[in-house]
Every structure is written in structure tokens, then in C-alpha cells.
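Engineer: sequence and predicted structure, then a few things I'm wondering about:
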Amino acid sequence: MTYPPLGDMLATLRDTTPLVHCITNYVAMNSTANILLATGASPAMLHAPEEVAEFTAMAGALSINIGTISSPWAASMELAARSANDTGTPWVLDPVAVGATAFRQQVCTALLAHQPSVIRANASEVMALAGLASQGRGVDATATTDDATAAIALAQQQRCIVAMTGESDVITDGTHHYRLTGGHPMMPRVTTLGCGLSALVAGFVAANRDEPLAATMAALACFSLAGSRAGQQARGPGSFQVALLDALYTLTPEDLSSLNTLEALHAV
């Protein structure tokens, strides 16, 4: 099996330093910005309805995370998503805990109408969006990524890429499917890493617009490899977060090119 040139994706991101417009939650703003900066992208955190549409049109990509959603922020998110769709700007949806409340489901339904380029979510969130289940407790996954069916179904429904992340990750465009293993068990002990990963996907897609599936895979591979390396030296969640930023910063295209934890899924 020939895999996409993931190392080239990282090199292009660092050469172009794409601007990523992040409408994310209060908890995640700082850590998300640092993850983007450490890897080589440029973050911006804007959420005022008076400027989000205009700024989205100028950005390389948009990342929307509904973690601490409110009605004013929901309005800004929809304005930004509409602008992205109108201007051909790639955008990523992180539907945090979409299965938990009716409000979150309503917000995500409105956002999906603006055709996200990528949905990055855990298994429970993917299942909820795909209509296969409506379970979920907060941001924690109550399902696993062992079964890729929901991710493939959602990708086909929305005609976008779905990155379903967990103990292993499934990346699919509805036709081509991959599983990625790696990371570290300490990653769920550090808040907002998934939020930062969604923004990182947006950065990779911004830098590699012609290959959004491979770009998404490269973003997840960077995170997985950096997480594995951080876990080897961290003593706990606090030092892990610092080590993760350092690992993202020191990753090389050659590291991704030699990755051996990616496999194609031929039948699910």
C-alpha cells in the first residue's frame, strides 16, 4: 500500500505558516494557539459577529469548536461557516458533546448545512451526528473507534472527511479509509488536546488544500507521534503538556515519512 506523503504535508505547513481562524471554547484558547504555533501555523481567536465573516474570508482555514457554546457564539459560528462555504475556505467542525443536549444538536445541524471540509470528533460524537446513536456524556467518548462504520456513514452523508479519534483514529472520506494508532494513555488526562487537534487539522488542510484527506491524516499523525514521544519523558499530565508542545516543535518531515502506525482499511 502506498500512503500519502505525510512528511511533505508538514513541510508545506511550515513553509506557508497558514493563518487559522479558531472559534473555540474558553478552556481551549491558549492551548490551541500554542499547539498551532509549535507545529508551524499561525492562530487567530476571533468570535465577534461583527467581524468573523470578514476574517474567515482572509484566513487560510476556519476551525469551529462548540465546547462552551452560547447563543451569541452560535450565531458567530454560523456566520463564519457561511463565509467559509461562500469563499471556498476550508473549515473544520469539532462537535463537542453534540449528543448531550438538544441545543448542541441544533447548533451542529445549522453548521453542517454550510458543508464542513472535515469533522474531527470522538466516536460518540460521530455516532450522534451520523444519526446512529444519541449518546454522549460531556466531552468523553462512550463509544470506541473500533468500528469505523459511523465515521464512513457520516463522511458519505456530509460529503466531507471525518476524523474519528480515540485510542486509535479512523480517517475517511467515505471511500478511502485509514486507521492510525499511537499517542499515549496520558493524553486524555490533559484537557483541550482534542480541541487543539481540530485546529491543527484546519492548519494542515489550509496548507495542503489539494489533498484534504492526506492533510487530515498528517495532522493526526503529528499529534499521535508527538504524544507518544511526550509520554516517554513526562512524569504526569503537567509535564506531558509541555513535552507535547516541544515534541510538535521538533517533529521533522522525515519523522512522518517513516511513520509505521498507519494502515488502510479495506473492508468494514
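Structural biologist: All right, it came through fine.
Engineer: use CA for all of it now, contacts and neighbours both
Structural biologist: Will do.
Engineer: got the residue ranges for the helices in the stretch 51-200 of the chain?
Structural biologist: Assigned by DSSP state H, counting those that start in this stretch, the helices in the stretch 51-200 of the chain fall at 52-58, 71-87, 102-112, 123-130, 149-158, 193-207.
Engineer: packing partners for the last one?
Structural biologist: The reference is to helix 193-207. Helix 193-207 sits against helix 6-16, strand 19-23, helix 29-39, strand 61-65, strand 91-94, helix 212-233, with contacts defined as 3 or more Cα pairs under 8 Å, 6 or more residues apart in numbering; DSSP states H and E.
Engineer: I'd like those as a markdown table, with distance to residue 148 and mean neighbour count appended.
Structural biologist: As requested, the helices and strands packed on helix 193-207 are exported to a markdown table (distance: least, Cα to Cα, whole Å; neighbours: other Cα atoms under 10 Å):
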| stretch | distance to residue 148 | mean neighbour count |
| --- | --- | --- |
| helix 6-16 | 22 | 19 |
| strand 19-23 | 28 | 27 |
| helix 29-39 | 27 | 21 |
| strand 61-65 | 23 | 29 |
| strand 91-94 | 18 | 28 |
| helix 212-233 | 15 | 23 |
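Engineer: here's the one I want to compare it with:
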Amino acid sequence: MTLPPLGHYLGALRESTPLVHCMTNFVAMNSSANLVLAVGASPAMLHAIEEAPAFTELAGALSINIGTISPSWAKAMLACADVARRRSIPWVLDPVAVGATAYRRELCEQLLALEPTVIRANASEVLALAGLESQGRGVDAAPTTHDVEAAAMALAKRQRCVVAMTGERDVVTDGTRHLHIDGGHALMPRVTTLGCGLSAIVAGFVAASPSAALEASTAALAAFAEAGRDAGERARGPGSFQVELIDALYRLTPAALSQAGSTCVTFKGREGDQP
């Protein structure tokens, strides 16, 4: 597999400035909106069942994050995901701490039935969705089991979607093709809601390139990793890192992303290839 220069997908996003409907959690709303704006898309945060499904019809993509769910939000999320499925609007599922409670697992089972375009999750969340045993504590869990990557591929194949699994090394797979992305910075896990914002950014990239969800998701994760690397070189700690990350995403050019992608993204092959 030969990826086009990843800057192509950042350029497509900035040219189209897609509207991203972000159904995210209370903690992440402000930071996610700023990250989406910085990369070049347009965020909107709506949750009310009375208007959110109709708004989804106007959006270029939908991002659903279950971090602070409630019955009313869950009902609206399911309705919006159904609109996205029926209208062929790409949507991203961020199954925050899905393995922590039965309520989260049941909601994610319902959302998975509505065919997300991309699942953006950490390793413990991927394991939970794939039905494997996990000792994950929730948002910060990072299992080191040797079969996490295989679980991501199995989940992608079962759901016929892209799985973008983030961690110390990111993995993007559609169940057949899989890629590794290296980069970022050690301060990234020290700032809350960055993963939530990344899910919304993935939605923006896929909205701009809907026929290339794997490649667009890879570009989104590579852009975030490169911006994180840049921000880490300038930051003095977690507080300044968050501000620097917004600025780094804003400064990132398609040419710089293509150059970074040529070194930080590794194609690991197709199903059946030797790792």
C-alpha cells in the first residue's frame, strides 16, 4: 500500500472547512471545539433530542463521545447516529471507558449497530468492544497485551469500519490494511480531553475525504502526533502544552504533514502478511 502524501487530506479539510457535529462530554466541549477550529474545520456542539438529529443532516460529519452520558444524551446520540447512517454522513464513535459499566457497554452495542465510519479508541476500549478480557480502568487505561493490534483488526473487520487506536504508538486499520503512527509527546497523556478532541478532528478529516476513511484517519492521527511533537518542544508543562498544541495545529501546513508522514507512518501490510 502506498499512501498519498498526507498533506493532501489536511489541504482538503482546509479547503472545505467541514461542519463537524460534536456530541461530546461536558469536560471536552471547549477544548474539542478549539482543536477542531485550529485544524481548519468548523465545530458545533448540540445534544438536545429536539434539534440534534435535524442538525446532523446539515453536518459534514458526526462525532459521538460517550464520556458523560445520561439517558437523554444517549437517546439523542442514537437518533443522530441513525440519521448519519441513513444519510451516508460519516460518523466517528469514541467509546470512552466502554468497559467500565454495563450501561456504557449496552449503549455502545446499540451505537455499533448504526455502523460508525471510524471507531477512535484507546487499547482497553478496543479490547472491550472486541469482546476480550481487559483490566482497563477507563479513559487512562493502556493494556500491554500482545494481541491488542489483532483485536483492533478483528473489530474493524467485524464492523466493516476503520479503527483508529491511539496510544504510545497509534494503529489505524480497516481489518485488512493496517498502519502504525509514531510521534506525539510525553505530555499528551497529562492533559485531559485530548483524545476527545482528536475524535472530532478525525471526523473533520473524514468529512473532507469521505471515500478514503482509512487514509483520512491516518492523516488526522499523524497531524495530531506532529502537532504534539511541536507543542512539546515549546511547552513548559501540561498547561502550556494545551495552548501550544492548539497553536501547532493551526501552524501545521500540508507540506509539513506530508514530510512528517513520510517518517512517522509505517504501513504494516495486509491481512495474512507477516508483522
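Structural biologist: The structure has been received and is ready for your questions. The model shown is predicted, which means the values in this text are computed figures rather than measured ones.
Engineer: got a TM-score for the two of them?
Structural biologist: Once superposed, the chains reach a TM-score of 0.98 (TM-score structural alignment, normalised by the length of the first structure), with 268 aligned residues with a Cα RMSD of 1.1 Å.
Engineer: picking that back up, any idea which of the helices of the stretch 51-200 of the first structure is most buried?
Structural biologist: helix 193-207 (a mean of 29; mean count of other Cα atoms under 10 Å).
Engineer: which residue would you name as the spatial centre of the second structure?
Structural biologist: residue 199 (2.9 Å; Cα atoms, centre = their mean).
Engineer: quick one: the nearest residue to it once chain neighbours are set aside from residue 202 of the second structure, how far?
Structural biologist: Nearest residue to residue 199 of the second structure in three dimensions, chain neighbours excluded: residue 120, at 6.0 Å (Cα to Cα, 6 or more residues apart in numbering). For residue 120 of the second structure, the distance to residue 202 of the second structure (Cα to Cα, to the nearest Å) stands at 8 Å.
Engineer: what residues do these two have in common as contacts?
Structural biologist: Shared contacts of residue 120 of the second structure and residue 202, defined by Cα atoms under 8 Å, 6 or more residues apart in numbering, comprise residue 92.
Engineer: so what's the residue count around residue 3 of the first structure?
Structural biologist: Counted with other Cα atoms under 10 Å, residues neighbouring residue 3 of the first structure total 11.
Engineer: quick one: contacts for the counterpart of residue 61 of the second structure in the first structure?
Structural biologist: Matched across to the first structure, residue 61 of the second structure falls on residue 61, judged by TM-score structural alignment. Each residue near residue 61 of the first structure by Cα under 8 Å, 6+ apart is listed here: 18-21, 84, 89-92, 202-203, 205-206.
Engineer: quick check: the farthest pair among these?
Structural biologist: Spatial extent of these (Cα to Cα) is set by the pair 18 and 84 at 15.2 Å.
Engineer: distance from the strand or helix carrying residue 249 of the first structure to the middle of the chain?
Structural biologist: Using DSSP states H and E, residue 249 of the first structure falls within helix 237-250. Computed by Cα atoms, centre = their mean, to the nearest Å, the chain-centroid distance of helix 237-250 of the first structure equals 18 Å.
Engineer: got the buried residues for that helix?
Structural biologist: 237, 240-241, 243-249 (16 or more other Cα atoms under 10 Å).
Engineer: for residue 256 of the second structure, list the residues it contacts.
Structural biologist: Residue 256 of the second structure touches residue 7, counting by Cα under 8 Å, 6+ apart.
Engineer: cool, residue 32 of the second structure as well?
Structural biologist: Here residue 32 of the second structure is in contact with 193-194, 196-198, 200 (criterion: Cα under 8 Å, 6+ apart).
Engineer: please apply the same query to residue 263 of the first structure.
Structural biologist: Residue 263 of the first structure touches 178-180, counting by Cα under 8 Å, 6+ apart.
Engineer: tell me the secondary structure at it.
Structural biologist: Following DSSP: H, G, I helix; E, B strand; the rest coil, the label given to residue 263 of the first structure is strand.
Engineer: show me what it lines up with in the second structure.
Structural biologist: In the second structure, residue 263 of the first structure lands on residue 266 (TM-score structural alignment).
Engineer: distance check, its match against residue 140 of the second structure.
Structural biologist: Taken as Cα to Cα, the span from residue 266 of the second structure to residue 140 of the second structure is 25 Å.
Engineer: residue 193 of the second structure too?
Structural biologist: Distance from residue 193 of the second structure to residue 140 of the second structure, by Cα to Cα: 11 Å.
Engineer: now do stretch 5-12 of the first structure: distance to the chain's middle.
Structural biologist: The answer for stretch 5-12 of the first structure is 17 Å, by Cα atoms, centre = their mean.
Engineer: with stretch 102-117 of the first structure instead?
Structural biologist: With Cα atoms, centre = their mean, you get 16 Å for stretch 102-117 of the first structure.
Engineer: so the closest residue to residue 68 of the second structure other than its chain neighbours is in which element?
Structural biologist: In this structure, residue 68 of the second structure finds its nearest non-sequential neighbour in residue 25, 5.0 Å apart by Cα to Cα, 6+ apart. Assessed by DSSP H and E, residue 25 of the second structure sits outside every helix and strand.
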